[in-house]
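Visitor: 3D model of this:
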Amino acid sequence: MTCPRIVVVGGGAGGLELATRLGRTLGKRKRADIILVDRNPTHIWKPLLHEVAVGALDTDLDAVSYQSHARQNGYYFQRGTLTGLDKETRTLTLAPINDEEGKVIIGERSLNYDYLVMAVGSISNDFGTPGVRDNCYFLDSPQQAESFRQAMLSAFLKNAPADNGQDGDKELTIAIVGAGATGVELSAELFNAVEMLHSYRVTGVDRQRLKVHIIEAADRILPALAERISSNVHQELTRLGVQIHTKTMVAKADEHGFETSTGERIDADLLVWAAGVMAPKFLSELGLSTRRNNQIEVHQTMQSVDDPHIFAIGDCAACPQADDKFVPPRAQAAHQMASTMYKNLVALINGKEMKPFEYRDLGALVSLSHFHAAGRLMRGASTRGLFIEGWLARTFYTSLYRMHQQAIYGTPRMLAKIVVDRLNHWLRPRLKLH
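Guide: Prediction:
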C-alpha cells in the first residue's frame, strides 16, 4: 500500500510545528511521506522579527535550518515558492530558484500531494497607501527585518562620535505606522539598540537624541488587546520617549516621512510600516475561495470549503468560530491549529472523523525590551483574565518562545538551547554589530 503524501506549504510557527509532529510519528514510521515547502532555507519565529530588526536576536545563532531539522525529525524539505495549484491532479507548481545573480539553480518543479496544508502566514497591509511600498521598511520576513537592521546601523554610523570622543548634536528620527504588537515592541527595542550602540561607541546618538514616532489610526495603541494593557504600555512608551499619534490616518509616504489625512507632516530618517494584516495575495489566485483579505475559507475542521484534500491553518486561514467570529491572526492560534490539524490528519489516515477546531484565548503579552512587559493571562472561562506586568510578564513572554522551541526541538534540546543562549549572552555583544 502506497503511503499518503502530506505537503505543508509554509514553515512558520504553525507549519513547522505541524511538519515536525507529523514527521516524528507518521514519517519516521513510514506511514506517510511528509514534505515541508518554504521559500527560505531557515526558520525564525515571526513574533521575534522586531528583535532581528534591531540586532537583539542574531539569525546566525537562532535560525533553524529546515534541511537539518527535516533529517532529524522524519520529514522532507523542499525549498521553493508556490506558484500554481491543480486541484484535479493534486499537483503543486514551485517556481525556479535563482542565485544572487539571477541564474537558475533549480528549475520549475511539480509536487504531488494527497493532503495539502497551507500555512503561509500573513503580511502587512498597506491599504494601497501611496508611497508606502517604495519608502517604508516592512517586518514580515527575516530578509525584511535584516534590511531594516542594515539601514538602521548605517543611519547610526552616520552619526558616529567625533575624533575627540564627543557626541554630536544631530538627532535620528524613526517613524512607525501601526501600534499593534510589532510596532509597539519595535519602538522599545530601538531605545535598547541605541543604548547598546552608544555604549560600544558606534554612534553619537543617545536616548535623548533618538526620536521615535508611533502612528495609529485607532483611538489607542494595541487596539486588539484589553484597554488596561494598552494604557499601561502607553504610559511606559511615553516614559521612554516615544511620541504616540493616535486617531491619525496616513495619507501617503515619501522618502522624507509621512503625510496624514489632516495634512500634518511627520518627518523621519527611517520609515516602518507595521499596520494591518492580510494573507499573501497569491492565495486568491489558486482557485480557492478566499475572503477580501486573501484568507482561505475553511470549515471549522480547517478543511477548504472547495476541496476536502486541502487545509489551511494560521494567519492565512479564515476559520469560523462561534458568534460568527474567525480565529484571530496570532501566534498562539497558529500553535493551537497545528496541534488540532495534526490530530485530524492522523484521524483521516486511520479512517476516523476529524474534530472541529475551537480557539482558546490564553491571553496576550507585550514586551518592551528589557524596560517593561505587560499582559493578561486567561483564567478558565473568565473573559477578563489576570493582568500581570514587570518581571512576571517578561517571564511568561519568554516562555512562549521556549514553548515553540520545545515543539520543534523536543524538551532536551530546548533545555540545551537555554544554556547556549545564556552563554552567548555572556560571551557575545548584546547586539549584532555587523
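
Visitor: use CA for all of it now, contacts and neighbours both
Guide: Will do.

Visitor: can you map out the helices along the stretch 151-300 of the chain?
Guide: With DSSP state H, counting those that start in this stretch, the ranges of helices along the stretch 151-300 of the chain come out as 181-199, 227-240.

Visitor: which outside residues touch the shortest one?
Guide: To tie it back to what came earlier, the one meant is helix 227-240. With Cα atoms under 8 Å, 6 or more residues apart in numbering as the test, helix 227-240 has contacts from 188, 191, 220-223, 244, 372-376, 387.

Visitor: tell me, how many residues neighbour the nearest residue to residue 327 once chain neighbours are set aside?
Guide: Excluding its sequence neighbours, the residue lying closest to residue 327 (Cα to Cα, 6 or more residues apart in numbering) is residue 319, at 5.6 Å. Using other Cα atoms under 10 Å, residue 319 has 28 other residues around it.

Visitor: quick one: end-to-end distance for stretch 300-313.
Guide: This stretch, stretch 300-313, spans 11 Å end to end (Cα to Cα, to the nearest Å).

Visitor: just stretch 18-34 next, same as before
Guide: Using Cα to Cα, the end-to-end distance of stretch 18-34 comes to 10 Å.

Visitor: list the buried residues in that stretch.
Guide: 18-28, 31-34 (16 or more other Cα atoms under 10 Å).

Visitor: please tell me how far it is from the chain's geometric centre.
Guide: Put simply, stretch 18-34 sits 25 Å off its chain's centre (Cα atoms, centre = their mean, to the nearest Å).

Visitor: just the buried residues of stretch 18-34: which are in strands?
Guide: Applying DSSP state E to these, the entries found in strands are 33, 34.

Visitor: quick check: which of the helices of the stretch 151-300 of the chain is buried the most?
Guide: Of all the helices of the stretch 151-300 of the chain, helix 181-199 has the most neighbours on average by mean count of other Cα atoms under 10 Å, namely a mean of 22.

Visitor: quick one: it to chain centroid distance?
Guide: Offset of helix 181-199 from its chain centre (Cα atoms, centre = their mean): 18 Å.

Visitor: quick one more, to check against the first:
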Amino acid sequence: MHRFIVVGGGAGGLELATRLGDRYGSKKNGGARALVTLVDRYPTHIWKPLLHEVAAGSMDPFTQELEYAAQARWHGFEFQQGELAGLDRKVKRITLAPVRDDDGAELLPQRELEYDTLVIAIGSTTHFFGVQGAPEHSIALDTVQQAERFRKRLIAACMRAEHQVHERVESGDGMSPEKEPRIQVAIVGGGATGVELSAELRNTAQVLSAYGLHKLDPRHDVGIVLIEAGPRILPALTERVSSATAELLTKLGVKLMVGETVAEVSPGVVRTASGKTVRADLTVWAAGIKAPPVLTKLDGLTVNRLGQLQVRRTLQTENDDDIFALGDCAGCPWPGNERNVPPRAQAAHQQASFLLKSLVNRMEGRPLPEFTYRDFGSLVSLGHFSAVGNLMGGLIGGSMLIEGLFARFMYMSLYRLHIAALHGYPRMMLDTFAHWLRRTTLPRVKLH
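Guide: Take a look at the predicted model:
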C-alpha cells in the first residue's frame, strides 16, 4: 500500500491526516487502500489560536484537547509520537527523536519510518530576534504547557500582591497616593496574539477579583502594557482595523507603547532601545515567529531566508516531488503579491483541503493542480468584550471593517469550522452544545 506520512498535528496537518484516513485508511470505504501515519511530538492537539485563552484562564485546555491516538482510531490512520529529527530522501525515510517523560526517562526510542509521500506541517516557533534575556525571562505561547505556566504565575502574582497589600494596611503604611499598578504584565508584540491576550487578561483580572482570589482593583491594580516595535499594533492588518482595535484596548485600560523596540528582558524589567524601562512582574513574548530549525537539516531541502521550506504552487518542495509542505513551515508563492502566503490558520486549512485533492490525483496518476490562496480577511478577538476585523472577498466586493457581536460570532465560527473538519458537522454541533453546558456550570476563568 502507498505510505503517507504527515509530520505535524496542527490545524492543517491533523485535518489532512483525518481526511486521508477517511478516504484511504478506513475500512468503511471497502478496506484500507493506503497507510496513513500522523507524527507529532505531543500526544494531544489543541487549536493554536486558542492558546492566548488558555494563558488567560478563560479556556480549560483539558476540555478542548483532542487525543491523536483516539482521532487515529476513529478515522483510519496511525499515530506515532515523536519529533522530526532527520530525513534520508534517497531511501525515503524519516527519523524520529526519542520521546521522554517529564523526568527525562525514555518512553520511546529513536525510530525510523518509511514513506512514499511525505507531508511536512510542523508549524512555527517563537522568534526572539536575539534579544538579550528574552528566552530566559519571558514566556512564549507556543504550547499548552507554556500557556498554563503563564496562567499559574499570573494567579500566584495576584495572590502575592493581595498579601502585600494586606500587610501594608495592617502596618499603617500609606496606601492611597500610589498610582502604579501592583501587578504589571508586559506583552512584547502587538500582533494578533499580543492583542488578544491583553484583552483576555483584563477579563481575567475582573473574574479573579469577583471570585475572591484577590481584592485588588482589577483595572488599576493590574496593569497591562502592550509593546510594539512598529508604528501601530496589528501591522499585518489594515490601518482601519488597527485603529479600531487600539481604541477598544485603550478603553479596557491597556497601555499601548508603539514604535518601541525591546532591547533587553531582565527579571522584573523590560528595556527598550530608546532607553525606556517598563516594570514587568510577568513578561509574555509574542513578537514574531520563525520556522523550526530542523528544516535546515533535512537532507538538502531548500529553505528561504525565513527558514521555511520553499515549495512550488503544487506545494511540492523544490528539490523533491515526493515531499510536500503546508502551513507556517512552507514558503508558498502568492501570485500577484510580493510576499508568500501568510502564516495564518485559514491558509493551513485551505492548503490541507487542496492537498487532499492533489494526493488523490497523485494516487490516480493525474497531474497535480496549483494552489491559490484566498484571503477571506482577519479577525481579532478581544475576549467577551468584543472582536474586530475585516472581511474580504467577492461576496462583499472588497474589504469591510466589522466589530462587535457580529465579529465575535465570526471569530468563534472559525474554531467551529476546524472542529467540523475533524469530526463532521453533526458532532461539531453536539460539541458546541456540550461546550455551552460546561460554560453554564463552571467559572468563566480557570481558578487553580
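
Visitor: picking that back up, how about the contacts of helix 227-240 of structure 1 in CSV, adding distance to residue 39 of structure 1?
Guide: Output for these, formatted as CSV (distance: Cα to Cα, whole Å):
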residue, distance to residue 39 of structure 1
188, 30
191, 32
220, 36
221, 33
222, 31
223, 32
244, 36
372, 35
373, 33
374, 34
375, 34
376, 35
387, 39
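
Visitor: list only those of those flagged as buried.
Guide: With neighbours counted by 16+ other Cα under 10 Å, these contain buried members at 188, 191, 220-223, 244, 372-376, 387.

Visitor: surely residue 428 of structure 2 meets residue 420?
Guide: Yes. Using Cα atoms under 8 Å, residue 428 of structure 2 is in contact with residue 420, at 5.2 Å.

Visitor: now do stretch 74-93 of structure 1: which range of structure 2 does it align onto?
Guide: Aligned using TM-score structural alignment, stretch 74-93 of structure 1 spans residues 76-95 in structure 2.

Visitor: what's the residue nearest to residue 327 of structure 1 aligned with over in structure 2?
Guide: Using TM-score structural alignment, the partner of residue 319 of structure 1 in structure 2 is residue 332.

Visitor: show me the contacts for its match.
Guide: So residue 332 of structure 2 contacts 310, 311, 312, 313, 315, 340, 341 (Cα under 8 Å, 6+ apart).

Visitor: what's the spacing between residue 385 of structure 2 and residue 330 of structure 2?
Guide: Taking Cα to Cα as the measure, residue 385 of structure 2 falls 34 Å from residue 330 of structure 2.

Visitor: can you tell me how far the closest residue to residue 312 of structure 1 other than its chain neighbours sits from residue 239 of structure 1?
Guide: Nearest non-adjacent residue to residue 312 of structure 1, counting by Cα to Cα, 6+ apart: residue 118, 4.5 Å away. Here the distance between residue 118 of structure 1 and residue 239 of structure 1 works out to 42 Å (Cα to Cα).

Visitor: one more: residue 334 of structure 1?
Guide: Distance from residue 334 of structure 1 to residue 239 of structure 1, by Cα to Cα: 33 Å.

Visitor: check residue 202 of structure 1 too.
Guide: Applying Cα to Cα, the value for residue 202 of structure 1 to residue 239 of structure 1 is 25 Å.

Visitor: what residue is smack in the middle of structure 2?
Guide: When structure 2 is reduced to its mean C-alpha position, the nearest residue by Cα atoms, centre = their mean turns out to be residue 48, at 2.9 Å.

Visitor: if I pick that residue, what's in contact with it?
Guide: Residue 48 of structure 2 makes contact with 10, 11, 142, 143, according to Cα under 8 Å, 6+ apart.

Visitor: between those, which has the most around it?
Guide: Of all these, the highest neighbour tally under other Cα under 10 Å goes to residue 11, namely 26 neighbours.

Visitor: next, count neighbours for residue 253 of structure 1.
Guide: Residues lying near residue 253 of structure 1 (other Cα under 10 Å) number 22.

Visitor: so what's it up against?
Guide: Counting by Cα under 8 Å, 6+ apart, residue 253 of structure 1 touches 129, 130, 131, 132, 135, 136, 259.

Visitor: which SSE is the counterpart of residue 411 of structure 2 in structure 1 in?
Guide: By TM-score structural alignment, residue 411 of structure 2 lines up with residue 397 in structure 1. According to DSSP states H and E, residue 397 of structure 1 maps onto helix 391-409.

Visitor: for residue 421 of structure 1, same thing?
Guide: Using DSSP H and E, residue 421 of structure 1 sits in helix 411-427.

Visitor: structure 2: matching residues for that helix?
Guide: Against structure 2, helix 411-427 of structure 1 falls on residues 425-441 (TM-score structural alignment).

Visitor: repeat that for stretch 144-158 of structure 1.
Guide: By TM-score structural alignment, stretch 144-158 of structure 1 lines up with residues 146-160 in structure 2.

Visitor: contacts for that stretch?
Guide: Outside stretch 146-160 of structure 2, the residues within contact range by Cα under 8 Å, 6+ apart are 51-52, 54-57, 139-141, 183, 213-214, 216, 281-282, 447-448.

Visitor: pull the distance from that stretch to the chain's centre.
Guide: Computed by Cα atoms, centre = their mean, the chain-centroid distance of stretch 146-160 of structure 2 equals 20 Å.

Visitor: how big's the offset between that stretch and structure 1?
Guide: In the superposition with structure 1, the average deviation recorded for stretch 146-160 of structure 2 is 1.3 Å (mean Cα distance after the TM-score superposition for structure 1).
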